[in-house]
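[1] below: sequence and its predicted model.
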Amino acid sequence: MFRPLPLFIGLRYSKAKHKNKFVSFISMASIFGIILGVAVLIVGLSAMNGFEKALRDQLLTVVPHAELEVVKGEFKDESAILSKIRAHKGVLGASPYIVMNALLQKDINMKALQMRAITPESETQVTAIEQYIKQGGWELLSANENSLILGEPVAKQLGIEVGQSVSLLLPQIGSTKLKAPRKFTFILTGTFRMGGQVDTTLGFIHINTAKKMLNLNHATGIAFKVEDVLQAQVLSREVAYSIPVYMYIKSWITSQGYLYQDIQMVKSLMYVILLLVVAVACFNIVSTLVMAVNEKRSDIAILKTMGMGKWSLRAIFIVQGAFNGLMGSLLGALLGMYLASNLSQFFSAVENILGRKFISGDIYFIDYLPSQINYDQVIIITLIAFVMSIVATIYPAWTASNIEPAKELGYSH
């Protein structure tokens, strides 16, 4: 099959054994460096993609995308406002709620947490926390009896089980005199476990129960779910401005956005740092080709005397370096995708061998190392590594094309 002469010679130089073993070692080191750099970059970015997906699919299923809370009082025209919010473009569902800061007491055990009074019938439009309820369900939250649902860690800390009673202490706010907190008795009707801080900071009761406790006729807040979670902040403002009530505007970005921002920051830093590692590996090709040029000076001189032009000579060494870069980039991409696709299993195996958990579900919202391969990123990383390897060949190729045959072959003018 016909191949251009520079391509034929360049590929032959790439596969041929060098007289100097050190040149061969540097050549292999440059390939392995590119393989390692590309693979680690793909694995690292896949882990960050996995965390980002887990944040969307898990944490944001239990945390409302956006919330509106009245600054003072309650929503007087609650039904009309709910209808208006649900009809807004980009909103998938809305549900009223009331939030109270309370203290739970069982014998000598006490726990402060936020009690969220919800409407069980419409809460499923906003969050999917019901799927994390281990015992009971929203249907057990009754307006007629004081029932509540707690996170498993809170129930364990208080020493109570489903069906047992617990005291809820509510401070009396608004009085200038110091008053004892009001005390209510609740029955634990269910527990949930999602993972992370939600389990230890949140409890649920029926919204009608909260209205009786606080002497309210309507909800003090409305939570809603949006179609595009990254536009939650913008959409929450649009919705709020369309309602003539003085409100606090909140979204998951203000409460949990630091997690997303941390993931994006780590991903950006990883991109820069590991691309520099790939760049260092690629520029080992410079060393390989400089030594190859010195080793092949007489061959280059002969080719020039036979009429080979400068660009053809340059192409030989560009092909040689590009071959190393292509091998390293493709093998690194394959290795990276294999490791990324099995990252969770490898991580679990390491945890089992060492006998300890590196990611605690009590602190983070997951207890495993997630991974999601983005094939667009894989293609971009592979192309960048390959382009870097070609750029690294320019100086040695130029040096080779400037060799003077008369000096190398001992001719005199």
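    Received, thanks. Numbering: from 1, shown residues only.

[2] CA atoms for contacts and neighbours, from now on please.
    Will do.

[3] which SS class is residue 104?
    strand (DSSP: H, G, I helix; E, B strand; the rest coil).

[4] in space, what's closest to it - neighbours in sequence excluded?
    Sequence neighbours aside, residue 168 is the residue nearest to residue 104 in space, at 4.7 Å (criterion: CA to CA, 6 or more residues apart in numbering).

[5] which residues touch the one you found?
    Contacts here follow CA atoms under 8 Å, 6 or more residues apart in numbering; on that basis residue 168 touches 102-105, 183-186.

[6] who wins for most neighbours among those residues?
    Among these, residue 104 has the most neighbours (other CA atoms under 10 Å), with 21 neighbours.

[7] can I assume that one is in contact with residue 157?
    No: with contact defined as CA atoms under 8 Å, residue 104 does not reach residue 157; the gap is 10.7 Å.

[8] tell me, what's touching these two both at once?
    Common neighbours of residue 104 and residue 157 (CA under 8 Å, 6+ apart) are residue 111.

[9] tell me where the stretch 51-200 of the chain has helices.
    In the stretch 51-200 of the chain, helices defined by DSSP state H, counting those that start in this stretch lie at 60-62, 78-87, 120-123, 152-158, 198-201, listed in chain order.

[10] how about the stretch 251-400 of the chain?
    Under DSSP H, counting those that start in this stretch, the stretch 251-400 of the chain gives helices at 252-255, 257-282, 284-295, 297-305, 310-341, 343-354, 375-391, 394-401.

[11] putting a second one here so we can go through both:
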Amino acid sequence: MPNPRKPEKETITICAYCGVGCGFKAETIGEEIVRMTPWKEGKANHGHSCVKGRFAYDYWRHPDRVRTPMIRKSIDDPWQEVGWDEAFAHAASELKRLQVTYGRSSVGGVSSSRCTNEEIFLTQKFVRAVLGNNNIDNCARICHSPTQFGLSATVGAGAASQHFDSVLQSDVIMVVGANPTEGHPVFGSMMKRRVRQGAKLIVIDPRRTESVDSPHCRADVHLALRPGTNVAILNSIAHVVVRENRHDPEFIKARCEWREFEVWAELVGSDDYSPDTIGPIAGVDPEDIRRAARIYSSGPRSTIYYGLGVTEHSQGSTGVMCLGNLALSCGMYGREGVGVNPLRGQGNVQGGSCLGSRPHDYSGYRFDTHAETPESFEPEW
């Protein structure tokens, strides 16, 4: 049935609901949105969408939405609507006043992971070049702080190693502490398509999610571990890889530190991480641990996707390091269909990290503790 109200204009935009970042056309009459249509050229969704992105757009006209700048002199005063020029002048004046009164480091900024790369870059540049400090942050260091630390420690950068389309080249998909069919529906649909095409699926999650068993997707192995045993299970999988010589020595010698691998292999290869030891602790069948390890290491293209079920733990950083080490030991980096990929909560958490919206490094993961890093930016800024 055609839309009875013919749109006057369409604007390319990005859905703000989850971390996939689907491209949409916002169709409008005047300033009113009348329809959201999936954009066929969208790099993340290729014209597909979930029900939320397609139909749940009425929040744009919610009465609580702030539509004009507002200022107040203290938290006890009511908000006053003002024009943009007055708002900008007030913000600049207050930033200057606070720095004069309390010092240069008394102010800072937080970039949004629903912003574009360009906006994120400008925000961190403003903090560093105008405010004169490194007090810049973004949400990647909150929910996915262990990703930043864990992947930086293992592979050198706290970033996903693949784009979403890469899953369509995977032979084995391991999902850890995530529920992509509900949390990232468009990616979840791509994952299920690949499983229907024959890819093996391993799910590590206490819950029996739709990814484990549904009419369109069924896991080959489901490790329904007890909460808090992430590291034990992942090291037990690595134990099987090491003990059965399922690792990739050529890849490790060419791309990793062999001595560091030997130290890691000695740790995970000990009897402490045997499936027969870990299985009862984690509440899973030891044979399922062995099956997961054998399927993942056999590949030939195995990929890992993980979510907050890994990162929001006291052992979150260690859990991410376990995933990175497992992938490196099996040579599952540097090709389509492999890698270790965090499933984010917003559409451009990746950009927040890559574009330098963090206090300790600039764009491209260049640490500010290295003297040459700020020096390389100063001439351009």
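    That came through fine. Quantities reported herein were computed from a predicted structural model and do not represent experimental measurements.

[12] where does the TM-score land?
    Aligned and superposed, the two chains score 0.20 in TM-score terms (TM-score structural alignment, normalised by the length of structure 2); 130 aligned residues with a CA RMSD of 7.2 Å.

[13] figure out which of the helices of the stretch 51-200 of structure 1 is closest to residue 337 of structure 1.
    helix 60-62 (27.5 Å; CA to CA).

[14] so which elements touch the helix or strand encompassing residue 124 of structure 2?
    Assigned by DSSP states H and E, residue 124 of structure 2 falls within helix 117-125. The contact analysis (3 or more CA pairs under 8 Å, 6 or more residues apart in numbering; DSSP states H and E) places helix 117-125 of structure 2 against strand 109-110, helix 349-354.

[15] which positions in it come out as buried?
    Neighbour-count burial for helix 117-125 of structure 2 flags 117, 119-125 (criterion: 16 or more other CA atoms under 10 Å).

[16] can you tell me how far residue 120 of structure 2 sits from residue 311 of structure 2?
    Per CA to CA, to the nearest Å, residue 120 of structure 2 is found 23 Å from residue 311 of structure 2.

[17] quick revisit: export the helices of the stretch 251-400 of structure 1 to CSV and tack on mean neighbour count and distance to residue 109 of structure 1?
    Rendered in CSV, the data for the helices of the stretch 251-400 of structure 1 read as follows (neighbours: other CA atoms under 10 Å; distance: least, CA to CA, whole Å):
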stretch, mean neighbour count, distance to residue 109 of structure 1
helix 252-255, 15, 28
helix 257-282, 17, 32
helix 284-295, 21, 64
helix 297-305, 17, 84
helix 310-341, 23, 45
helix 343-354, 14, 34
helix 375-391, 19, 51
helix 394-401, 20, 72
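
[18] so which of these is nearest residue 25 of structure 1?
    Here helix 284-295 is closest among the helices of the stretch 251-400 of structure 1 (CA to CA), at 8.8 Å.

[19] that closest one - contacts with which helices or strands?
    Helix 284-295 of structure 1 sits against helix 21-54, helix 310-341, helix 394-401, with contacts defined as 3+ CA pairs under 8 Å, 6+ apart.

[20] now the strands for the stretch 101-250 of structure 2?
    109-110, 136-137, 172-176, 200-204, 213-214, 217-218, 221-223 (DSSP state E, counting those that start in this stretch).

[21] which strands and helices sit next to the last one?
    Read that as strand 221-223 of structure 2. strand 200-204, helix 286-298.

[22] name the stretch among those that sits most buried.
    Stretch with highest mean neighbour count among these: strand 200-204 (a mean of 25; mean count of other CA atoms under 10 Å).

[23] JSON lines for the helices and strands packed on helix 284-295 of structure 1, including distance to residue 298 of structure 1?
    Formatted as JSON lines, these follow (distance: least, CA to CA, whole Å):
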{"stretch": "helix 21-54", "distance to residue 298 of structure 1": "17"}
{"stretch": "helix 310-341", "distance to residue 298 of structure 1": "13"}
{"stretch": "helix 394-401", "distance to residue 298 of structure 1": "11"}
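
[24] this completes my enquiry, with thanks.
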